[in-house]
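Chemist: Quick one, what's the 3D model for this:
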Amino acid sequence: MTPAQIESYVDATSAALGLRLRPDHRPGVVRFFGLAAEFAALVEAVPLSPHDELAVNFTPVTPREKEA
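Modeler: As a prediction, the model looks like this:
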């Protein structure tokens, strides 16, 4: 996505969801969405075939306190 497309998408999506972006928050939201779009493009660039296996399930755990 181009920077203009990202800004348009953020504006349209926030309006559709009824979310008001404060003017001082908007640049950060646009930057984060652009970063997420870059990550998505990297993932989508990996060719997959019908024989590729699914990844194992990720199960998050609670971080442990540092052991002494």
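
Chemist: rest of the way, CA atoms for contacts and neighbours
Modeler: Fine.

Chemist: okay, now Ser8: neighbour count?
Modeler: 13 (other C-alpha atoms under 10 Å).

Chemist: next up, for comparison:
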Amino acid sequence: MPNEAANQEQTFLMDLLKAIYQNQEIYPLLQHNLSKLNDNLALMLRKWVSVDASACRQTSLCSRTCQGY
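Modeler: Sure, this is the predicted structure:
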């Protein structure tokens, strides 16, 4: 059961990021998934950002975009 919940949260996060990237309305998506807006989602997002920032620092292509990470 915990893996199923984590998969649902990960799917929600990906759907949310995709909607933001595509300049779509996000409020209905947020409202429909209020139960997924929790500490687990925040932790997942922090881990994802820290991994991305770490990978970014290892490349010269995004040296300017990673400043401050």
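
Chemist: After superposition, what's the TM-score here?
Modeler: Once superposed, the chains reach a TM-score of 0.40 (TM-score structural alignment, normalised by the length of the first structure), with 37 aligned residues with a C-alpha RMSD of 3.2 Å.

Chemist: helices or strands next to the helix or strand where Trp48 of the second structure lies in the packing?
Modeler: Using DSSP states H and E, Trp48 of the second structure maps to helix 39-57. Helix 39-57 of the second structure sits against helix 2-21, with contacts defined as 3 or more C-alpha pairs under 8 Å, 6 or more residues apart in numbering; DSSP states H and E.

Chemist: buried ones in the helix it packs on?
Modeler: 9-10, 12-13, 16 (16 or more other C-alpha atoms under 10 Å).

Chemist: can you list those in TSV and add distance to Leu43 of the second structure?
Modeler: Formatted as TSV, the buried residues of helix 2-21 of the second structure follow (distance: C-alpha to C-alpha, whole Å):
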residue	distance to Leu43 of the second structure
Glu9	11
Gln10	11
Phe12	14
Leu13	12
Leu16	16
